[in-house]
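J.: Kindly generate the corresponding structure for this input.
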Amino acid sequence: MSLKDELIQDRLPNHVAIIMDGNGRWAKQRGNSRMFGHKHGVTAVREVTEAAAELNIKYLTLYAFSTENWSRPKTEVDALMSLLVSTISSETGTLMKNNVRLNAIGCKETLPRGVQAKLEDCIKKTSENTGLTLTLALSYSSRWEIIEAFKGVAKRVKNNELSIDDIDADLVSSYMATAGIPDPELMIRTSGEQRISNFLLWQLAYSELYFCNILWPDFRRDDFYRALLDFQGRERRFGKTGDQIKK
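T.: Model prediction:
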């Protein structure tokens, strides 16, 4: 029996988030530049996206470029932006074939205009697709997102559109970049690092965290299935006891 066959369909997560880590180390192990790793990481993105779509998972969010990544050497950032443009262009057909709708979150206005244009074009072309929603977190950080949410709420309070007592978890969630998307039930991070790195801090409050030692360019469908199987073996209690969950 294959790993995919072991999965229980009605116990799959609706939303999986992934921190795609390890491109640079993968390239260094092979005596190549970091960009060599980033280019090969595209294959892993395609594999996981197609696997999620085939399993009828509804949402997949990938941490593609953080606000902190702007501090990397300019040559690497420029090359990453160029790779992003070419990848979006080349993968649009694959997204259409797999009925995948593209979405993006982050401070997108800081992206180069060429990236913004390609991104907007692909989002528009795939907007009618009804399968998996693939969200790219670009120029994103959770602290940026939370600050922007605070500003939005504060402005409405200042304009007497809200009172302090109106502020609750649902209201805050509605101001997050992921508004309208359920919180991830599972967050995967590759490369062996065990931290969240400013990614979806509000949304991951009750997510199951899965860390694996595989560097992102080597991550394939079976690795994704293993993470899902691990998720299905966990008991999600949300503050309750195990006995309460079983009732």
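J.: switch to C-alpha atoms for all contacts and neighbour counts from now on
T.: OK.
J.: List of residues touching the longest helix along the chain?
T.: In the chain, assigned by DSSP state H, the helix with the most residues is helix 74-97. Contacting residues not belonging to helix 74-97 are listed as 34-35, 38-39, 42, 69-70, 101-102, 112, 114-115, 118-119, 122, 126, 129 [Cα atoms under 8 Å, 6 or more residues apart in numbering].
J.: Can you select the buried ones from those residues in ChimeraX?
T.: Buried subset of these, written as a ChimeraX selection, criterion 16 or more other Cα atoms under 10 Å:
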select :34,35,38,39,42,101,102,115,118,119,122,126,129
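J.: One more, please, to line up against the first structure:
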Amino acid sequence: MDNTFTLNTENLPQHIAIIMDGNGRWAKQQGMLRAFGHESGVKSVRETVEACARLKIKFLTLYAFSTENWNRPKLEVDALMSILMNSLKKELPTMQKNNIKLNTIGNANMLPDRARKQLFDVIEQTKDNTGMTLTLALSYGSREELVAAVKEICEEVKTNKLDIADINDTVIQSHLYTRNMPDADLVIRTSGEQRISNFLLWQAAYAELYFTEVLWPDFREEDLHKAIFSYQKRERRFGKTSEQLK
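T.: The predicted model follows:
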């Protein structure tokens, strides 16, 4: 490990969220099908999860499959679902060893039956783990999440369970998929793209954003440390001035 990136363990992000981008381009560079890139990205997931667990990061959220990804060619979607099932089964012992609790956000009803069953089996088996919470954003879109939250709140107002005057940030937060976790502190996106692609729009309101040219299958522990090191050099003001923080 490059000691240039020695981290301050007193100033680690509580919640890291990652947009794992670049699998397809990586595969193309190798002269392979896109599915090969997705399979190769599993190694990066494993290494990143274990590295975060070692750092005692409390929450790690991975953008694994967006609502828009359903529009990709069926062959690629089928391959992604197969990789998901195989990875969940294969990585369960590692999650148990590292005391990791699995969670998911998104519209799970859209997942194929076998993939959904495998996902919730692993969630059930890791529910009592007390270390890091690993959240897979699957069939996830932040706009869809916000629409669903608005509908739930409207229903509560309609049935007199909630008064319009009482709607605030906390009420909205309590209706999001992420209601049981803190907002993101650091959002990382690989592959050089500099956008958040409908990911955690509410939860990333004050997150630090980090973009790297590294394609996801090449993302390693050192790259994670670089992102956290960058985070630690920043001043998080949350709307205040530097002088107020001092």
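J.: so which strand or helix has the residue sitting furthest away from the middle of structure 2?
T.: Relative to the mean C-alpha coordinate of structure 2, counting by Cα atoms, centre = their mean, the farthest residue is Asn160 (34.8 Å). Using DSSP states H and E, Asn160 of structure 2 maps to neither a helix nor a strand.
J.: swap in Tyr210 of structure 2?
T.: Per DSSP H and E: Tyr210 of structure 2 is located in strand 208-211.
J.: Which strands and helices lie in contact with that strand?
T.: strand 186-189, helix 221-232 (3 or more Cα pairs under 8 Å, 6 or more residues apart in numbering; DSSP states H and E).
J.: Tell me if Arg25 of structure 2 really is in a strand.
T.: No: per DSSP: H, G, I helix; E, B strand; the rest coil, Arg25 of structure 2 lies outside any strand segment and is helix.
J.: Structure 1: which residue goes with that one?
T.: If you follow Arg25 of structure 2 across to structure 1 using TM-score structural alignment, you land on Arg25.
J.: for the helices and strands packed on strand 208-211 of structure 2, which one sits closest to Ser242 of structure 2?
T.: helix 221-232 (15.5 Å; Cα to Cα).
J.: List the contacts of that closest one.
T.: Here helix 221-232 of structure 2 makes contact (Cα under 8 Å, 6+ apart) with 1-2, 5-8, 11-13, 47-48, 51, 186, 188, 208, 210.
J.: What about those, which one has the most neighbours?
T.: For the contacts of helix 221-232 of structure 2, the largest neighbour count, defined by other Cα atoms under 10 Å, is 24 neighbours, found at Leu186.
J.: Report the contact partners of it.
T.: Applying Cα under 8 Å, 6+ apart, the residues near Leu186 of structure 2 are 13, 15-17, 207-210, 228, 231.
J.: May I ask which two of those are separated the most?
T.: Within the contacts of Leu186 of structure 2, His15 and Tyr210 form the most distant pair, 13.7 Å apart (Cα to Cα).
J.: And the helices in structure 2?
T.: Using DSSP H, helices in structure 2 cover 23-29, 34-55, 74-97, 113-125, 142-158, 169-173, 221-232, 242-245.
J.: okay if I get these as CSV plus distance to Asn107 of structure 2?
T.: Shown next, in CSV, are the helices of structure 2 (distance: least, Cα to Cα, whole Å):
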stretch, distance to Asn107 of structure 2
helix 23-29, 23
helix 34-55, 21
helix 74-97, 14
helix 113-125, 10
helix 142-158, 9
helix 169-173, 17
helix 221-232, 28
helix 242-245, 40
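J.: Figure out which of the ones you listed is closest to Leu215 of structure 2.
T.: Evaluated over those, closeness to Leu215 of structure 2 peaks at helix 23-29, with 6.5 Å, by Cα to Cα.
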